[in-house]
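Enquirer: Below are the sequence and a predicted model; questions follow.
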Amino acid sequence: MGGLKVYISADMEGITGLVDAEDVQPPGRDYERGRVMMTEDVNAAVRGAFLGGATTVLVNDAHGPMRNLLPDLLDPHATLIKGRPKPMGMIEGLGPEYDVVLCVGFHARAGVLGVLSHSFMGHEIEDIWLDDQVVGEIGLLHDAAAAYGVPVALLTGDDTACAEMNAWDSTVATVAVKHAKDRFAAQLVPVAEARAAIESTAHKALRATRPTPTVNRTTRRLTVRWQNASVANHLPAIPGVTRTDDRTVTVDAPMPDLYRLFNLFLRVATAVTTNPPYC
C-alpha cells in the first residue's frame, strides 16, 4: 500500500502522562511540558503513518486554544494547522481527498469517568445526542469523517476513550496510554512503551484493509443539553435551531454540515459563558 493521505486530529487530554488541567491548559504549571508530550505522541503517530505507506500527513491541533503543538519539535514530514477560530474545529482541513483519519490524545465524553472527560467545553455541555444516541467528541468526529468517505483508523487516549471508540466502531485500532483511576488520576503506561505502541499501531492500522465509509448525506439530528440556560437562550437565533427546554437545543442537518454548525454553537457558548476548565 502506498500513496496514502493521512489526517491527524490531535487533542491533549488523552496524551501520554497527562492527567490534570495544569497539564493541558495555559497557564498551568505543567502546560509547557504537556505541549512537549503532546508533540511527541503526534510524532509517534506520524512515524507510524509513513511506515504504513503515507506520502502526506496533515496534523490539526484540535485542543483548546489550538496552538499547543510545538512546530519546531514536530516531525518535519508533517504539515500543521495551528490556531483558531476554525470553521470545522477538530476536523479543520479534512476532506474526501484523505484516505484515513488518526485521532491522537482523545478523551471520553462528558459524564463518563475518564481522564479529563468532557464534551468540547469543560463543564458547559452536559450531554450531546446524535440521532438520539449519546455522543461525545469521538463519535461526532467519527461520523463527520465518515460523511466525507474517510474512515477513522486509530485512536489513542486513556482506556475509557478507547472503549468509547470501540463501542462506536469496533474496527478502529486503539492505544490506551493510561488507565483512568478517576477524572484527574490515572495509572500511566511508561512513556517509551506508549510511544512505541502508538507508532506500531498506526503502522498496522494503515496497512489493514478497511472498507471506505458510504458517503451519507441524510439528515441527522443533533441535540445539546447545556449547563447554562443562557446558551440555549441565544442559540435559536441561528436558523433551524429549536430550544426544547431551558437548557436544551436541537437542530437537523446532514453531516458534515451539522459538525460545522455545532462549531458555531461552541463559539456562541464561549461568548456568553466564562467557560472555566474542568470544574
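Expert: Structure's in. What do you need? Numbers count the residues shown, from 1 in each chain.

Enquirer: drop to CA atoms for contacts and neighbour counts, all remaining ones
Expert: OK.

Enquirer: any idea which helix or strand carries Phe265?
Expert: Phe265 is located in helix 257-272, with elements delineated by DSSP states H and E.

Enquirer: just checking, what packs against that helix?
Expert: Applying 3 or more C-alpha pairs under 8 Å, 6 or more residues apart in numbering; DSSP states H and E, we find helix 257-272 packed against helix 229-234.

Enquirer: just checking, what packs against the helix it packs on?
Expert: Secondary-structure packing of helix 229-234 (3+ C-alpha pairs under 8 Å, 6+ apart): helix 257-272.

Enquirer: ok, 7 Å please
Expert: The contact analysis (3 or more C-alpha pairs under 7 Å, 6 or more residues apart in numbering; DSSP states H and E) places helix 229-234 against no helix or strand.

Enquirer: ok, back up a step: mind listing what's buried in the helix holding Phe265?
Expert: Buried residues in helix 257-272, defined by neighbour count with 16 or more other C-alpha atoms under 10 Å: Asp257, Leu258, Tyr259, Arg260, Leu261, Phe262, Asn263, Leu264, Phe265, Leu266, Ala269.

Enquirer: Run the chain-centre distance for that helix.
Expert: Centroid separation for helix 257-272 versus its chain: 15 Å, with C-alpha atoms, centre = their mean, to the nearest Å.

Enquirer: need the strands for the stretch 1-150 of the chain, in chain order.
Expert: Taking DSSP state E, counting those that start in this stretch, the strands of the stretch 1-150 of the chain run over residues 4-10, 54-61, 79-81, 100-106, 125-130, 133-134.

Enquirer: deepest of those, which one?
Expert: strand 100-106 (a mean of 27; mean count of other C-alpha atoms under 10 Å).

Enquirer: second one coming, line it up with the first:
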Amino acid sequence: MRIYISADMEGVTGLVDAEDVQPPGRDYERGRVMMTEDVNAAIAGALSAGATHILVNDAHGPMRNLLLEHLHPQARLIKGRPKPMTMLEGLDAGYDAVLCVGFHARAGSLGVMSHSFMGHEVEDMWLDSRPVGEIGLLHATAATLGVPVALLSGDDAACDEMADWDASVLTVSVKTARDRFAAELRPAAEARHAIQTAAHDSLSVLSSREPIPARDPATLAVRWQSAAVAAHLLGIPGVTPRDSRTVEVTAPMPRLYQLLGLFLRVAATLTGPAHPYC
C-alpha cells in the first residue's frame, strides 16, 4: 500500500500563532518539532495498517519545515520550493490514499490561522462556484487522480470543512478554535495517539469506500486583494476576468491546481513577501 502525506503546519498540535509557524518566529523551531511529531504519528498509523511506501511532502510556507533527522526512517520526504504541484508535489495515480496532516480552514472561516494559500492577498476562491480553500482543492485534485483522501488532522474548523467536502474522510481535531490566533489545545500525547489511530483506521477501511466523482474539467475563480495581480494574470492563456480583482480559468483538475501555483508565484513577485495572517 502506497501512502502520500501532505503536511501543513497551521493545524499542527499546539500551534496557534504566526510566531509558531513562520521563520524567524520565536517559537518556529519548536513548531518544526511539533509538526514532525504529528507527521510521525500519521506514518506510524499508516505502517500499522500495512503501508509499504510512504512519501511525505512538506507543504507549508517555505516548505523547509520538517526535520529529516527526526522523521520516521521508513518515510521519504519532499522538501523545498518551488514545486510545480506545491502541496501535492509527487502525488500520482499510483498511490492508494492521501493523509493530510496539520491543515487549516479557508480564508474567511473562523479557524486557527485560517487563510487560503497566500494569506491576505487571496481574499476568496471558488471551485465550480463553490467556496473553496486548500482542503477542497487538494481533495478535488486527488479525486481526479483516483486517490482518496483518507485522513485530515487540524483544528475543528478544518475538520468541519473537510466533512463538508467528503464526510467519509476521517478527521482528527487536535485543537478547538477560540479565535483566529487562540485555541483550546488537546494534550500533545493524546492528539498524536488520535492521529496514529485514525491513520490506521482510515486506511483499514479504504476498500469499502465509494469513489468520489472527479471534477474534470473544473473552473477556479480567485479574488485578489490587489487589482494589479488580477491584471497581470490575464496574460496567462485561458485566464479571464470576472471583475477588476477576480480572475477565473477552466482546465482539467490537476492542471488547474498547477495553474494556481503559477498564480501564486506571479502574485508573490508583484506584492513581495507574504504576510499570511494580516
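Expert: Right, received. Where do you want to start? All values reported here derive from a predicted model rather than from experimental measurement.

Enquirer: Overlay them and tell me the TM-score.
Expert: The TM-score (TM-score structural alignment, normalised by the length of the second structure) is 0.97; 276 aligned residues with a C-alpha RMSD of 1.0 Å.

Enquirer: returning to that earlier point: the helix holding Phe265 of the first structure aligns to what range in the second structure?
Expert: Counting by TM-score structural alignment, helix 257-272 of the first structure falls onto residues 255-270 of the second structure.

Enquirer: could you pull out the helices for the stretch 51-200 of the second structure?
Expert: For the stretch 51-200 of the second structure, the helices defined by DSSP state H, counting those that start in this stretch cover 134-144, 156-165, 188-204.

Enquirer: Between those helices, which one is closest to Lys83 of the second structure.
Expert: Nearest to Lys83 of the second structure among those is helix 134-144 (14.9 Å), distances taken as C-alpha to C-alpha.

Enquirer: By how much does the closest one deviate from the first structure on average?
Expert: With mean C-alpha distance after the TM-score superposition for the first structure, helix 134-144 of the second structure departs from the first structure by a mean of 0.3 Å once superposed.

Enquirer: and that helix, how far from the chain's centre?
Expert: That offset, for helix 134-144 of the second structure, works out to 9 Å (C-alpha atoms, centre = their mean).

Enquirer: Can you check which part of the first structure that helix sits on?
Expert: Against the first structure, helix 134-144 of the second structure falls on residues 137-147 (TM-score structural alignment).

Enquirer: Please enumerate residues in contact with that stretch?
Expert: Contact partners of stretch 137-147 of the first structure, identified using C-alpha atoms under 7 Å, 6 or more residues apart in numbering, comprise 109, 119-120, 151-152, 165, 168, 213, 215-217, 255-256, 259.

Enquirer: Is it possible to mark the buried ones in the residues you listed?
Expert: In the contacts of stretch 137-147 of the first structure, burial by neighbour count holds for Arg109, Ser119, Phe120, Pro151, Val152, Met165, Asn216, Met255, Pro256, Tyr259, counting by 16+ other C-alpha under 10 Å.

Enquirer: What is the end-to-end distance of stretch 66-75 of the second structure?
Expert: End-to-end distance of stretch 66-75 of the second structure: 12 Å, with C-alpha to C-alpha, to the nearest Å as the criterion.

Enquirer: Report the aligned residue range of the first structure for it.
Expert: So stretch 66-75 of the second structure is aligned with residues 69-78, judged by TM-score structural alignment.

Enquirer: tell me which residues of that stretch are tucked away?
Expert: Neighbour count says stretch 69-78 of the first structure has Leu69, Leu70, Leu74, Asp75, Ala78 buried, by 16+ other C-alpha under 10 Å.

Enquirer: Among those residues, which one lies nearest to Tyr7 of the first structure?
Expert: Nearest to Tyr7 of the first structure among the buried residues of stretch 69-78 of the first structure: Ala78, at 9.8 Å, using C-alpha to C-alpha.

Enquirer: ok, and the closest non-adjacent residue to the closest one?
Expert: Of all residues beyond its chain neighbours, the one nearest Ala78 of the first structure is Val57 (5.1 Å), with distances taken as C-alpha to C-alpha, 6 or more residues apart in numbering.

Enquirer: which residue lines up with the one you found in the second structure?
Expert: So, by TM-score structural alignment, Val57 of the first structure is matched to Ile54.

Enquirer: quick one, what contacts the residue nearest to Ala78 of the first structure?
Expert: Under the criterion of C-alpha under 7 Å, 6+ apart, the neighbours of Val57 of the first structure are Lys5, Val6, Tyr7, Ala78, Thr79.

Enquirer: For Val134 of the first structure, state which of those is nearest.
Expert: Tyr7 (25.4 Å).
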